[in-house]
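Participant: This is a predicted model, with the sequence first.
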Amino acid sequence: MRAVTLFTAQFADIPLEILAAKAHEWDFDGLELGGHIDIHKASTDQSYCQEILSLLSKYNLKLFAISAHLVGQAVCDRIDERRHRPILPEHVWGDGESEGVKQRAAQEVIAAAYAAKNLGIKIVNGFTGSSIWHLLYGFPPISPEQINEGYEDFAKRWKPILDEYEKCDVHFALEVHPSEIAFDIVSAERTLNAVNNHPSFGFNFDPSHLGYQGVDYIEFLRRFKSRIFHVHMKDVEFDWNRPCEAGVFGGHTMFGDPRRFFNFRSLGRGKIDFERIIRALNQINYGGPLSVEWEDGDMDREVGAQESLQFVRRLDFKRGDKQFDAAFIKQ
């Protein structure tokens, strides 16, 4: 059975020790730290890393991955003070000059690799940002050269980052997601090609962001089976047969607005077929953690975290090592 962990980003306002105690009480196996770690400090201070590991051990929790989602977003994005300054450390934002922010963000993502190494883990999950997301819809007409330039910009900025990850024996797992350089199967393939299938680059599989787009998330697992470095368990509600007012990308509404085509839901309360996901993960021999990323604006988060854990526990199963009818064959 795979370990079931809790992604802490949605609980970032709760001090780590209090959250660790709760996670232990709820019976999680470990944590994926998002917002509960100083990446810059962890990259250079082994004693700080040991403090984190000792705290988790106190509550019988293991650490499987850390998050660089927010800082990673700034590496390729078109920098906007109102969007990016609130999510970035002050030493990354600096004077706010666009290119400087991107370069400092890249250094912070590299620092995350060294932090992971110091913590004894192999996975950093995160975002990459994208210089071409705003060109998603093609009018006025978008030239192929513009899109090519976006992938070239991604490769230029991320290859040096990934080289540092390789030195640390750590993988960067991009969460395929709208607003990133990869947001579906086709763009994920192009992203891999852009970095020449760099061995340190792969994906944090989150079916919720694929499902509401109409992307075949089971095919995603099969297509990129050797690049599935981490898995988020997150559900989403949508209905292709129900007309809505705000379409697939939300119509500039806030999450929770009933006019939206989709809203995230506590595990088991949406439309993602997790039974098929578990079977596909078994088929591709994924043995890493199943990390609960809980997001449901209509539910208490602590109730949701516990119900999601129990949902995953019930659903996950070990793959058999022989065909069911093999026992019928005489030896």
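Facilitator: Yes, it's here.
Participant: going forward, measure contacts between C-alpha atoms and count neighbours the same way
Facilitator: Noted.
Participant: And the helices in the stretch 151-300 of the chain, which stretches?
Facilitator: Secondary structure of the stretch 151-300 of the chain, counting by DSSP state H, counting those that start in this stretch: helices at 185-194, 207-211, 217-223, 274-283.
Participant: roughly how far apart are the spatially most central residue of the chain and V124?
Facilitator: Nearest residue to the geometric centre of the chain (CA atoms, centre = their mean): E175, 3.8 Å. For E175, the distance to V124 (CA to CA, to the nearest Å) stands at 10 Å.
Participant: One more to weigh against that first structure:
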Amino acid sequence: MKTMKGPAIFLAQFMGDEPPFNSLDAICAYMAGLGYKGVQIPTWESRLIDLQQAAESQTYCDELKGRIAEHGLEITELSTHLQGQLVAVHPVYDKLFDGFAPEAVHNNPKARTEWAVQQLKWSAKASRNLGLDAHVSFSGALLWPFMYPWPQRPAGLVEMGFEELAKRWKPILDAFDEQGVDVCYELHPGEDLHDGDS
């Protein structure tokens, strides 16, 4: 049985160029001073984590956990919200979402998707190396331009969109399964997995 440990905070919205929001140690000291017990790490923020190294090195992960523990904090989850969004981008949004990927894959949706998938797979291994059993992400949105029901969608369009979403996410979910880590999707408008009722 798990018990709530919190409070914890997602660091992405606080990172910036000014102290104490510009480095791992500074932001951890600041958040601990506010009474937080845990931090959710955005994996695209290189000032907080080197995702590839975390996937490939247990030593790196042990040192990262140790640095955070020095501030009285622990990592609650890794986050791939931005990379998860890039797993499934409707072409109408290509230019808008390129900004979330490295410049080397801009204007190349196939390469951008491959980059995002690799990021998620590294996150599965990094989560395991950090001793985490949950991970947070976005699903992406192939169908979002069709949310409004006019003009009427052709029969089968929604089913086709979800089949493609499943095809893209199945290898990623398998990678997380192999590491014993659950993927938890943040659901809200702009994500295909948002159901409208919630």
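Facilitator: Everything's here; your move. Every value quoted in this text rests on a predicted model; they were computed, and no experiment measured them.
Participant: Now the alignment partner in the second structure of the residue nearest to the centre of the first structure: closest residue in space that isn't a chain neighbour?
Facilitator: Counting by TM-score structural alignment, E175 of the first structure corresponds to E186 in the second structure. For E186 of the second structure, ignoring the flanking residues on the chain, the nearest one in space by CA to CA, 6 or more residues apart in numbering is F138 at 5.6 Å.
Participant: My guess is the one you found contacts G190. True?
Facilitator: No: the pair F138 of the second structure / G190 is not scored as a contact, 9.4 Å apart, by CA atoms under 8 Å.
Participant: the more surrounded of those two?
Facilitator: With neighbours defined as other CA atoms under 10 Å, F138 of the second structure and G190 compare such that F138 has more, 25 against 17.
Participant: now for the more buried one: what does it line up with in the first structure?
Facilitator: Using TM-score structural alignment, F138 of the second structure lines up with F127 in the first structure.
Participant: How about A126 of the second structure?
Facilitator: By TM-score structural alignment, A126 of the second structure lines up with A115.
Participant: Touching, its match and D38? I think so.
Facilitator: No: if you go by CA under 8 Å, A115 of the first structure and D38 don't touch, sitting 9.0 Å apart.
Participant: These two: which is more packed in?
Facilitator: Neighbour count, other CA under 10 Å: between A115 of the first structure and D38, A115 has more, with 27 against 14.
Participant: Need the nearest residue in space to the more buried one, chain neighbours excluded.
Facilitator: S43 (3.9 Å).
Participant: Could you count how many residues lie near E178 of the second structure?
Facilitator: 12.
Participant: Can you find which strand in the second structure contains the most residues?
Facilitator: strand 74-80 (DSSP state E).
Participant: equivalent range in the first structure for that strand?
Facilitator: So strand 74-80 of the second structure sits over residues 62-68 in the first structure, by TM-score structural alignment.
Participant: got the buried residues for that stretch?
Facilitator: 62-68 (16 or more other CA atoms under 10 Å).
Participant: Counterpart of F154 of the first structure over in the second structure?
Facilitator: Using TM-score structural alignment, F154 of the first structure sits opposite L165 in the second structure.
Participant: residues in contact with its match?
Facilitator: Residues counted as contacts of L165 of the second structure (CA atoms under 8 Å, 6 or more residues apart in numbering) are 88, 142.
Participant: what's the spacing between the closest residue in space to P178 of the first structure that isn't next to it in sequence and N60 of the first structure?
Facilitator: Spatial nearest neighbour of P178 of the first structure, excluding adjacent residues (CA to CA, 6+ apart): H209 at 7.3 Å. Distance, H209 of the first structure to N60 of the first structure, using CA to CA: 31 Å.
Participant: the more surrounded of those two?
Facilitator: For the pair H209 of the first structure and N60, the greater number of neighbours falls to H209 (21 against 16), based on other CA under 10 Å.
Participant: Surely that one and H177 touch.
Facilitator: Yes: counting by CA under 8 Å, H177 is a contact partner of H209 of the first structure at 5.7 Å.
Participant: Nothing else from me, thank you.
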